[in-house]
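Asker: Sequence below, structure please.
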Amino acid sequence: MILIFQCSIVSAQKTDSLKWWNPAENSFSAIEGQAWTNEAHETYGRLPLRAEKIVRKQVWDLSRNSTGLVIRFKTKAQQITVAYKVKEGLAMPHFSATGVSGVDMYSVNKNGGWNWVPGKYSFTYVGTNKNTITYQYNIIGDNGIYKNGREYRLYLPIYNTVEWLKIGVPENTTLNPMPARIDKPIAIYGTSITQGACVSRPGMAWTSIVGRKLNQPVINLGFSGNGTLDEEIIELMTEIDAKVYVLDCLANLMDRTKFPLEEVKRRLIESVNMIHAKRPMVPIILPAFGAFNEHRLDKDRGTAIDEINETLKQAYTILKASGIVNVYILPAGEMQMGMDDTVDGNHATDLGMINYATAFEKIFRTVLEEPSGNITTTMPCTQYREDAIYNWEERHTELVKMNASNPPKTVLLGSSDVHYWGGQPTSVISRGSDSWNQFIEPLGVRNFGFAGDRIENILWRVEHGELDGYKADKVILMVGGYNLPINNDDEVLKGIKSLIQTIFIKQPQTSILLVGLLPQRSQENRISNLNKKITEIANNYKIQYADPGKLLLNKNEKIDETLFIDGIYPDTEGYSLLAKFLKAELH
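Answerer: Below is the predicted model:
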């Protein structure tokens, strides 16, 4: 008899009516969270195969757990089935089967927000299909909004090794794999808490939460009970071209017999020095051990944690005195771990993981100078509102690669009106290519316009590589028009300020040309008043301002309908006027 553990009843959809995709057989890397994709590795492992001969056996075995790995794909299917098999036990006494061995699915909506997708699951404990697991997801209510399908992200098991995995959708639908992103990842070396103990499901690990909050790839090198700042792991970490490094290992260095405080200090200092020697410009974060709080009665444990956190401060002081500037401490108090935040006094509950993630997001944004405000125009995010016309992420990736191989002299940041003008990267729609080629292209301007972008989407692009690795002479901003239907004037203005500040962080040497909002039908008075305030912003930041939109108005201060295709976007003649104006301004 086969015993099935099933807290949610799986629907009766027959698996033989599905068509299946195996990520392991994909033509490109579709598994995100692996740092060594260009060399031999286990399909769902976290270290390269050569590491088996380098690291301790316990570390190698744990590296085969798939924590932190994410599979991305798009589909319009309303039913998605995930079937897979794992190698170890499905659950632990303090750690549920859905946390140890389950998968977890999220979706990115068209405005860059997140939706969780609840799934019905079955776990087979014994018999010929032992350790085989199935999740079924039903998506209802999209009503054709997503022409090319929603984007989904599937988080893989935290504390188990995946033998095989496949994703099925109905025969009459398609599934389109998405490649692992090229963004520099956050690389985290840590303990069982980093690995994900003891969440209810994989998406609730603090590393997963932070990955969503920053929309950033994460390399999870958490090894339960074995995050001890081993030299071999640190050496491997230096091979990762990371955006930031985290060494969160104090919880596994508490045994004073094995790790006297002086040894802990030595390992901290040597680990930072090794990374800094190879990656001198990359920030390194050293978190304190934050699992203890004053309301617990095991005071001896609290004293031991205080001692190791004090040792961390001593190591930090020595490192700073040696001239390493970009090393940072995350204090235990920032994690705000309360009585209810752990399962057993050490391992975090979902609530504890949220507190961890909040603290790490804060220090990441501070260290990386990527702030997020409290209104939509200052909260960086992606989008795919125009997905039926172009692929937003692919254009971003193309632009980052193009900038690396051929850096632009001048950057023109904008939304649909810029995207559909002309230039490189090319677009399927080009309403002003002749004027672009004649007046704009010779000035070395590259088109950083993305159709459908609001200020917050441009802010995300600036923070995620589009202004990295080169020095632009000038950045032109034509932004804000796409925000008008949903944001008030104050929100638009705050968004523009935030964008200017971020551009100067990324390109401190550049000069900025801030272009006023172009007029739109029935919005002429509002835009005129907004542009007066945008002029003040330019004056306050001591940057150049221009208002070419006046050329698109008639004598009654309304838009000249002969210069627009729809009352919002210029036609060929409208673009010609804008191109001549910008050429004069740039000269």
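
Asker: contacts and neighbour counts: CA atoms only from here.
Answerer: OK.

Asker: any idea how far residue 107 is from the closest residue to residue 553 other than its chain neighbours?
Answerer: Closest residue in space to residue 553, ignoring its immediate chain neighbours: residue 559 at 4.3 Å, by C-alpha to C-alpha, 6 or more residues apart in numbering. Distance of residue 559 to residue 107, given as C-alpha to C-alpha, to the nearest Å: 40 Å.

Asker: coming back round to it: how far away is the residue nearest to residue 553 from residue 521?
Answerer: 6 Å.

Asker: which residues are common contacts for these two?
Answerer: With contacts defined as C-alpha atoms under 8 Å, 6 or more residues apart in numbering, the residues shared by residue 559 and residue 521 are residue 567.

Asker: Next, the structure of the following sequence, for comparison with the previous one:
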Amino acid sequence: MGASSSFQTIMPLPIPSPLSKALLVLLGTISGALPLLAESPAPDNNAMTSGPAPAGKPWEPAWGFWPDYPADWQRTHWGFVEKTKAGGWDVLFLGDSITKNWMQQGRPVWDAHYEPLHALDIGIGGDTTRQTLWRIEHGALNGAQPKVIVLMIGVNNVNARAATAEEIAKGISEILAQIEARLPQSKILLLSVLPVGNPSLNPEVQKVNALLPKLEGGKVRFLDLTSLFATPDGKLILENYKPDQLHLLEPGYVAIDKALYPVLLEMLKNS
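Answerer: Below you'll find the predicted structure:
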């Protein structure tokens, strides 16, 4: 696939030996200022849930934050970590709210086609490439041995207007590299960013999608869904969309399914 890491992976601190713990306790007793180190850090960090992550590039990991529900993004992530660790999943769907909503508007299609394939949906609403990278670094794939990962990400990067198409594509490339490093036996089905109703944003969506085929190769396969959601002159097929012209109604998931399901079956068959 050729994607390469462009950031330093955050490594956990080593667990102190019994001797070093004893020395720390002794020093803490003498100074009255040094606390005893915990066996392992708690998964939910107040520094993360108390506010948004610092600004950064699409390939730089960042936790998510929902202002109205400050701790809930973290709870959602760690809940998915526990589900993934349980194992038994042949397919993982990873992405933002369009992926998450397979469990809502797309549920009838999911139950008919993807539930029988032992698929797990771990999409989180509002995520960009940065949150996806943070989640991968913090256990999202731990314990998983999926045959295929279905990835759709990037529309929230476009919506944020904080990065170029090339930078967003680099963030997606970094996600692919991190997945491949952790799950070298898994195949990845990369889906295009879907067109949106905002005419000022769609040219950027098109630029991102034009770059994604370059990421195909090895265990990565790219599937362009654009023609299912927009006419050749760029007009949205509105029956697929909610009134916000961003999220999908059930017909939108039916449209994705028609393209996705046969490709996924082929990838699973050859795994």
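
Asker: For residue 559 and residue 107 of the first structure, indicate the residue with more neighbours.
Answerer: Neighbour count, other C-alpha atoms under 10 Å: between residue 559 of the first structure and residue 107, residue 559 has more, with 24 against 19.

Asker: could you list every residue that touches the aligned partner of the more buried one in the second structure?
Answerer: When the second structure is aligned by TM-score structural alignment, residue 559 of the first structure is paired with residue 236. By C-alpha under 8 Å, 6+ apart, the residues touching residue 236 of the second structure are 195-197, 229-230.

Asker: and if we set it to 10 Å?
Answerer: Residues in contact with residue 236 of the second structure, defined by C-alpha atoms under 10 Å, 6 or more residues apart in numbering, are 194-198, 226-230, 245.

Asker: Ok, residue 587 of the first structure next?
Answerer: Residue 587 of the first structure sits in contact with residue 443, where contact means C-alpha under 10 Å, 6+ apart.

Asker: what do you get for residue 202 of the second structure?
Answerer: So residue 202 of the second structure contacts 155, 158-159, 193-196, 208, 234-235 (C-alpha under 10 Å, 6+ apart).

Asker: Turn the residues you listed into TSV, columns for distance to residue 184 of the second structure, secondary structure and neighbour count.
Answerer: Listed next are the contacts of residue 202 of the second structure as TSV, based on distance: C-alpha to C-alpha, whole Å; DSSP: H, G, I helix; E, B strand; the rest coil; neighbours: other C-alpha atoms under 10 Å:
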residue	distance to residue 184 of the second structure	secondary structure	neighbour count
155	26	helix	28
158	29	helix	20
159	32	helix	17
193	24	coil	21
194	27	coil	25
195	31	coil	27
196	33	coil	23
208	25	helix	24
234	37	coil	17
235	39	coil	14
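
Asker: Can you tell me which of the residues you listed lies closest to residue 171 of the second structure?
Answerer: Using C-alpha to C-alpha, residue 208 comes nearest to residue 171 of the second structure of these, at 10.8 Å.

Asker: Could you find the counterpart of that closest one in the first structure?
Answerer: Under the alignment (TM-score structural alignment), residue 208 of the second structure pairs with residue 530 of the first structure.

Asker: Just give the nearest non-adjacent residue to that match, would you?
Answerer: residue 489 is the one closest to residue 530 of the first structure (C-alpha to C-alpha, 6+ apart), at 6.8 Å.

Asker: The one you found and residue 528 touch, don't they?
Answerer: No: using C-alpha atoms under 10 Å as the test, residue 489 of the first structure is too far from residue 528 to be in contact (11.4 Å).

Asker: What does residue 154 of the second structure correspond to in the first structure?
Answerer: With TM-score structural alignment defining the correspondence, residue 154 of the second structure maps onto residue 480 in the first structure.

Asker: what sits against its match?
Answerer: Residue 480 of the first structure touches 377, 414-415, 453-456, 458, 487, 489, 491-493, 495-496, 516-518, counting by C-alpha under 10 Å, 6+ apart.

Asker: Neighbour count says what about the residues you listed? Which are buried?
Answerer: The neighbour-count criterion (16 or more other C-alpha atoms under 10 Å) marks 377, 414-415, 453-456, 458, 489, 491-493, 495-496, 516-518 among these as buried.

Asker: Could you give the separation of the longest helix seen in the second structure from the chain centroid?
Answerer: Scanning the second structure for the helix with the most residues, using DSSP state H, yields helix 250-269. Centroid separation for helix 250-269 of the second structure versus its chain: 19 Å, with C-alpha atoms, centre = their mean, to the nearest Å.

Asker: do stretch 193-212 of the second structure as well
Answerer: From the chain centre to the centre of stretch 193-212 of the second structure is a distance of 19 Å (C-alpha atoms, centre = their mean).

Asker: Please identify the buried residues of it?
Answerer: Buried positions in stretch 193-212 of the second structure, judged by neighbour count with 16+ other C-alpha under 10 Å: 193-197, 201-206, 208-209, 212.

Asker: mind checking how far residue 131 of the second structure is from residue 117 of the second structure?
Answerer: Distance, residue 131 of the second structure to residue 117 of the second structure, by C-alpha to C-alpha: 26 Å.

Asker: Which of those two has more residues huddled nearby?
Answerer: A direct count of neighbours by other C-alpha under 10 Å for residue 131 of the second structure and residue 117 places residue 131 higher, at 24 against 16.

Asker: which position in the first structure aligns with that one?
Answerer: Applying TM-score structural alignment, one finds that residue 131 of the second structure aligns to residue 457 in the first structure.

Asker: Run through the residues that contact that match.
Answerer: 111-112, 376-384, 414-415, 450, 463.
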